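Asks: need a structure here:
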Amino acid sequence: MKALIIAAGNGTRMQTVIRGRHKSLMPLLGLKIIERVILGAKEAGISEFVIVTGYKGEKLQGFLGNGTKYGISISFVQNDNWEKANGISVLVAQKYFRENFVLLMGDHVFSPKTLIRIQRLKLKQHECVLAIDKNLDSVCDVSDTTKVMIKDGKAIALNKNLESYNGYDTGMFVCSPYIFKVLEKSTKLDKNSLSHSMRVLISEGKLRTLDIKGSLWADCDTWEDIKFAEKKLLKNLSKPADGILSKKFNRKVSTFITRFLIKTPITPNMISVFIPVLAILTFFLLSKGTYPWLIFGGLMIQFLSIIDGCDGEIARLKFMKSFLGAWLDPILDRYVRITCLRNSL
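Replies: You can find the predicted model right below:
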């Protein structure tokens, strides 16, 4: 399935921070926001992208190129009416889509698992599906979030100003080409927003919903939103298998370290290879067998446990998972454990 990403707006609410730059090129934990969108979609199996640009479109196109550096293909469409609502950005890409497609926002980050799930849904004729979040405490700015009322798996109302709602619009859709017909009719009436066209689909009973069930997503519309997204991404690094010590201490320290490492050229595999070097130093300290060295050695074992989490965290945050890393990490972990265990006996 192809993906359409709309990234034409000028980020009015963030202009005091971006100062003329493209909002989607703002950094977010080691990657640009738009890179997170693209790489997240790639992890969900998408390799063909159409990106609609407008404001500072040449900057965005110059940074991303044709997608080769990400292992994908990117086509660009310029929306000269980018100052109008975002429905026009979807409409100008019409010629690229003859089948169902994924529609994403250039400033919304998400879990690839959600995108995998939504692509698996089988749509009826002319239907679209919207990923929604029923956790009403999951956003930074409720007033600027599009609310949705859901009943029996379908949206029955959608608006930022809804007083009664039970979910949020996450900005992720799977659409049929029928959406372009709806947009054509709507824009002729000067109803240019994507939300308006979705309300047309609602009136026809054709907007289904998919509950993301607590998966990560974040709208990066303001500087506060970006900082909020950072916290959500870092919190999302925890694993169900983490023990009490890991949850309460190790993971907090490792994510603190990771926040700095992701801004450097250090890769997960570099950390994986560096850990055994630290293990040798730990072995040397423990081999002294006397009180102060045993304390230092014990602290080093704890530090090894913490730093061991950083390679996986960087890999997940920067979409750098690899077969080599998956193979190398557990082997080196076993080496470290055996080294420390033998010396403690």
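Asks: use CA for all of it now, contacts and neighbours both
Replies: Will do.
Asks: Next, count neighbours for Leu104.
Replies: Burial measure for Leu104: 24 neighbouring residues, criterion other C-alpha atoms under 10 Å.
Asks: Please, where are all the helices along the stretch 151-300 of the chain?
Replies: 178-188, 194-203, 223-235, 244-245, 251-261, 268-287, 291-317 (DSSP state H, counting those that start in this stretch).
Asks: Could I get those helices in JSON lines, plus columns for mean neighbour count and distance to Leu60?
Replies: Listed next are those as JSON lines, based on neighbours: other C-alpha atoms under 10 Å; distance: least, C-alpha to C-alpha, whole Å:
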{"stretch": "helix 178-188", "mean neighbour count": "17", "distance to Leu60": "25"}
{"stretch": "helix 194-203", "mean neighbour count": "19", "distance to Leu60": "22"}
{"stretch": "helix 223-235", "mean neighbour count": "17", "distance to Leu60": "19"}
{"stretch": "helix 244-245", "mean neighbour count": "9", "distance to Leu60": "43"}
{"stretch": "helix 251-261", "mean neighbour count": "18", "distance to Leu60": "25"}
{"stretch": "helix 268-287", "mean neighbour count": "18", "distance to Leu60": "28"}
{"stretch": "helix 291-317", "mean neighbour count": "19", "distance to Leu60": "21"}
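Asks: next up, for comparison:
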Amino acid sequence: MKISDAVILMAGTGSRLRGSAETIAKPLIPIVGRPLISYAIDSFDKAGVETIHVVVGPNGDELAAAVAPLLPALMKFNPIPNQNWQKQNGVSVLAAAGKVRAPFFLAMGDHLFERSILDQLLAQADPTRLNLAIDRKIASIFDLDDAMKVRTAGNRIVAIGKKLDDYDAIDTGIFICPESIFEYLRRVLRKGDCSLADGVRLMAEEGNALAVDIGEAWWQDVDTPEMLGRAEQEATRLL
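Replies: A predicted model of the protein is given here:
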């Protein structure tokens, strides 16, 4: 499978990390001497992505200007403003509707991950359905309380949520998405707001959300000073 576009969500304010880096936007925080977001950009480049779309919120122009030089020379760059950045991250995904070629990669601007996760998605994804990279190594999750839990049946997602009691995997925040994700998110948004997990949940209810196991691959959400410390210890494997 060939995926030409990737969407990276960067519209959040990163408030839980402000104590460690008040003046630096979270995607630009240095990890082993490089901006956090540069690792994802490099992985997408090696996976064959041609265009990176970044969804930005407050100070979006400044953030986009700082991210642009991190891209390889031939990779296209498309900043997408989210005027409703105070809402949940499903609204940030919706900001990319009509601007991205599907199927597309979707990732979070504050996640580090090994490129092999993208390879697993490319090898196993169904381009007509949502495909979420999931981690079954639950004992290795750094902050399990805050993690997005997933319950699966074979390769199907049957439930998702941070408060799930019965789960067998963790959401890594890395997806291959079909065009239909936008319509599912619009359906949820009729309530006034929507998270990405809300959209995944609705797709799962209709049999349109699949889980792709990352196996032994490593990833890390960087959402608190403690997670930042863990990421700095582990990120040398990405160099």
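Asks: Give the aligned range of stretch 324-340 of the first structure in the second structure.
Replies: Mapped onto the second structure using TM-score structural alignment, stretch 324-340 of the first structure spans no residues at all.
Asks: list the buried ones in that stretch?
Replies: Gly325, Asp329, Leu332, Asp333, Val336, Thr339, Cys340 (16 or more other C-alpha atoms under 10 Å).
Asks: May I see the buried residues of stretch 136-153 of the first structure?
Replies: Here stretch 136-153 of the first structure shows Ser138, Val139, Cys140, Thr145, Thr146, Lys147, Val148, Met149, Ile150 as buried, counting by 16+ other C-alpha under 10 Å.
Asks: Now which residue in the second structure aligns to Phe180 of the first structure?
Replies: Matched to the second structure by TM-score structural alignment, Phe180 of the first structure sits across from Phe182.
Asks: Surely that match touches Lys99?
Replies: No: with contact defined as C-alpha atoms under 8 Å, Phe182 of the second structure does not count as touching Lys99 (11.4 Å).
Asks: contacting residues for the residue positioned nearest the centre of the second structure?
Replies: With distances taken as C-alpha atoms, centre = their mean, Ala107 lies nearest the centre of the second structure, 2.3 Å away. Ala107 of the second structure makes contact with Ala6, Val7, Ile8, Leu9, Gly173, Ile174, Phe175 under the criterion C-alpha atoms under 8 Å, 6 or more residues apart in numbering.
Asks: how about it, what's its partner in the first structure?
Replies: Per TM-score structural alignment, Ala107 of the second structure is aligned with Leu104.
Asks: what helix or strand does that match sit in?
Replies: strand 101-105 (DSSP states H and E).
Asks: Following that strand in sequence, what is the next regular element?
Replies: strand 108-110.
Asks: mean offset of that next one relative to the second structure (after superposition)
Replies: Per the superposition on the second structure, strand 108-110 of the first structure and its aligned residues are separated by 0.9 Å on average (mean C-alpha distance after the TM-score superposition for the first structure).
Asks: So which residues make contact with that strand?
Replies: Ile33, Arg36, Val37, Gly40, Thr170, Gly171, Ser215, Leu216, Trp217, Ala218, Asp219, Cys220.
Asks: among those, which two are most distant?
Replies: The most widely separated members of the contacts of strand 108-110 of the first structure are Ile33 and Ser215, with 17.9 Å between them, by C-alpha to C-alpha.
Asks: Looking at those two, which has the bigger crowd around it?
Replies: Ile33 (21 against 14).
Asks: since we're on the residue nearest to that one when sequence neighbours are not counted, how many residues are nearby?
Replies: Leaving aside its chain neighbours, Ile33 of the first structure sits nearest to Ser24 (5.1 Å; criterion: C-alpha to C-alpha, 6 or more residues apart in numbering). Ser24 of the first structure has 26 neighbours, counted by other C-alpha under 10 Å.
Asks: For the longest strand anywhere in the second structure, what is the distance to the chain centroid?
Replies: Counting residues, the longest strand in the second structure under DSSP state E turns out to be strand 169-177. Centroid separation for strand 169-177 of the second structure versus its chain: 7 Å, with C-alpha atoms, centre = their mean, to the nearest Å.
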